[in-house]
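Peer 1: No letters, just coordinates:
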């Protein structure tokens, strides 16, 4: 990478400065809220006494019992329930995606938690009403539904320009690498601020690029898919239906059939039928998939006879599928386990550090410039 002619470097510095002063605060805000959301299931559980009271390793007697509990405690909700199977155990989260109470919102499912020992509902709330889901909407869409998501996606692209312009403005000339990378602890405060700014940016560069790019792509899903399909195909997932019938195969039997199809798959989600012609969908997490919580290996079954009617192999998708499957796990760090989540947490702190050091340096330089102008005016002959 060449530093480029001096005028281009000056332009890059000006672009970086004014983007930092204008969108830098939003970058810092998005980073800080994103850091909190890296561990949002754990934070949510810690904030709720009812969830903390459930033994962390508790398991239900059967998954059919969980489905029966949801139907018993919420008899008017006859649509699909999506039950999360957490890796460790404890209270069982479930979502009802189409509650009538939030029909006017783009995404606001009913959230329910089941005590797997007492087999009863211990907590309910709509998406956006809890602290962490409100924070999620704030981070993702600024509480503005789809227009907010588009705005944040565009802002994410501008943030990428902010990062690139900073690297371009800093890039050392031949022979100047040691000077450019060294922290000058004996320098003036304004120089030390610059060194803190550049070194934090350089150390976290890869993390910043990954979380910013994936965040913009997640905020602009339609546009992202359209761009990816220009080079790589993306598979449309099946939406199977079955004939209405009598009787129902127990959910645990359906889970066993799905796991027999993918023996290496760990149960992640169970989705009950949407209506009389709906299927049961079993989501399985297989080794090699980037997300344990939201895997792409799915088995759709006829709830009346247990027949498999459709399958999606999360490890056998197209190139476009692979890109799409990695976006969310990369953004939140889940793709690399606890280490990845910690790195994503750190990445979220970096924009605030960069904004603070950059703003302080700009204010100091501005103050020095004002004082210099004042002295020049006072020294001028009257």
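Peer 2: Received it, and whenever you're ready, just let me know what you need. Source: prediction; values computed, not measured.
Peer 1: going forward, measure contacts between C-alpha atoms and count neighbours the same way
Peer 2: Fine.
Peer 1: residue ranges for the helices of the stretch 151-300 of the chain, please.
Peer 2: 177-181, 189-203, 205-219, 221-228, 251-261 (DSSP state H, counting those that start in this stretch).
Peer 1: Packing partners of the third one?
Peer 2: On a contact count with 3 or more Cα pairs under 8 Å, 6 or more residues apart in numbering; DSSP states H and E, helix 205-219 meets helix 145-170, helix 221-228, helix 319-332, helix 337-379.
Peer 1: List the buried residues of it.
Peer 2: 205, 207-219 (16 or more other Cα atoms under 10 Å).
Peer 1: Second structure follows, compare the two:
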């Protein structure tokens, strides 16, 4: 392994990973920590009104009045008891897949309670950055590749730290002779290697859902927010008619989410509050309604989501601690890398070799 001024390939890899991954790790710490103390990572707007919900098309019109030219309604989430309705809107003049903005509306008074979108909320911005670096599909792919690189870094770290002949006692004796910074770097790596690898593995799976679903042998998870294509500017079917067609198929089911037809998928999609009720597709051209089988994410995919996001306060605490320790390990690694750049080769070898 090269050392000193030439720098090691592993050292350069660690340097690049530190600069790219540490911000993602820290954003995950904030999001997970917020969930651990029961503060939601997205704005929850409680409705001010007490009773009665106006028609869905009226809720949409309340938001549409104040939209800039070219903005299109993408979805509507109907409120539950004492909840706000949310209208998702795609911005105007942006490419397909641009981040949508959610408008929270009191279903009784019609007052706009808040906005969740780029630049409007800190937690929304952090979540967007953590998921896709703020660059939608391209950013999600980059984040997934960084996860692969982080897994590789974990494996190479295990290989370097593994006793290859002298046994663990000799390794510990050698490490006790080194200065505190090197010992701290190795200790941080040893403590966090397992949860860090799991985070990288599950994060990569979430970044590439189609590949993860194929490997898990389950269906592709359906996303709740429509970003695959621009919604139609003027659908042929009125919203009231679409809701009526869905009610014909499921008379007693409460509609929860309505997704507008897009330039790629010319059907309305309606999902219900009861997850066991099959979603309904309504053709925008003919108005024909069809119940489609619900496709819940595969168990393996749900497991990845729970592991990565922190299922339960104890595991969330572990993830927060792991993120903080990993950030500290990155700082110590940068300092050690800087030492190797300043010292002659024979001295730098003593710094970076195990």
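Peer 2: Perfect, I can see it now. Note that the structure is predicted; figures quoted are calculated from it, not measured.
Peer 1: in the strand or helix carrying residue 33 of structure 2, what's buried?
Peer 2: Per DSSP states H and E, residue 33 of structure 2 falls inside helix 9-36. If you call a residue buried by 16+ other Cα under 10 Å, then helix 9-36 of structure 2 has these buried ones: 11, 14-15, 17-18, 21-36.
Peer 1: What of stretch 319-338 of structure 1?
Peer 2: 319-322, 324-335.
Peer 1: Can you add distance to residue 6 of structure 1 and give the helices and strands packed on helix 205-219 of structure 1 back as JSON lines?
Peer 2: As requested, those are exported to JSON lines (distance: least, Cα to Cα, whole Å):
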{"stretch": "helix 145-170", "distance to residue 6 of structure 1": "10"}
{"stretch": "helix 221-228", "distance to residue 6 of structure 1": "34"}
{"stretch": "helix 319-332", "distance to residue 6 of structure 1": "36"}
{"stretch": "helix 337-379", "distance to residue 6 of structure 1": "21"}
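Peer 1: all strands for the stretch 51-200 of structure 1, in order.
Peer 2: 81-84, 92-96, 110-115, 120-126 (DSSP state E, counting those that start in this stretch).
Peer 1: now the longest one and strand 110-115, what's the angle there?
Peer 2: In other words, strand 120-126 of structure 1. 160 degrees (axes from the mean of the first three to the mean of the last three Cα atoms, to 10 degrees).
Peer 1: which helices and strands does strand 120-126 of structure 1 pack with?
Peer 2: Using 3+ Cα pairs under 8 Å, 6+ apart as the contact test, the elements touching strand 120-126 of structure 1 are helix 49-52, helix 63-73, strand 110-115.
Peer 1: neighbouring contacts of the shortest one?
Peer 2: If I follow you right, that is helix 49-52 of structure 1. 45-46, 90-91, 113, 122-123 (Cα atoms under 8 Å, 6 or more residues apart in numbering).
Peer 1: Just the buried ones out of the residues you listed, please.
Peer 2: Looks like the contacts of helix 49-52 of structure 1 have 90-91, 113, 123 buried, using 16+ other Cα under 10 Å.
Peer 1: how about those residues, which pair is most distant?
Peer 2: 90 and 123 (13.3 Å; Cα to Cα).
Peer 1: any idea how far residue 246 of structure 1 is from residue 280 of structure 1?
Peer 2: For residue 246 of structure 1, the distance to residue 280 of structure 1 equals 15 Å [Cα to Cα, to the nearest Å].
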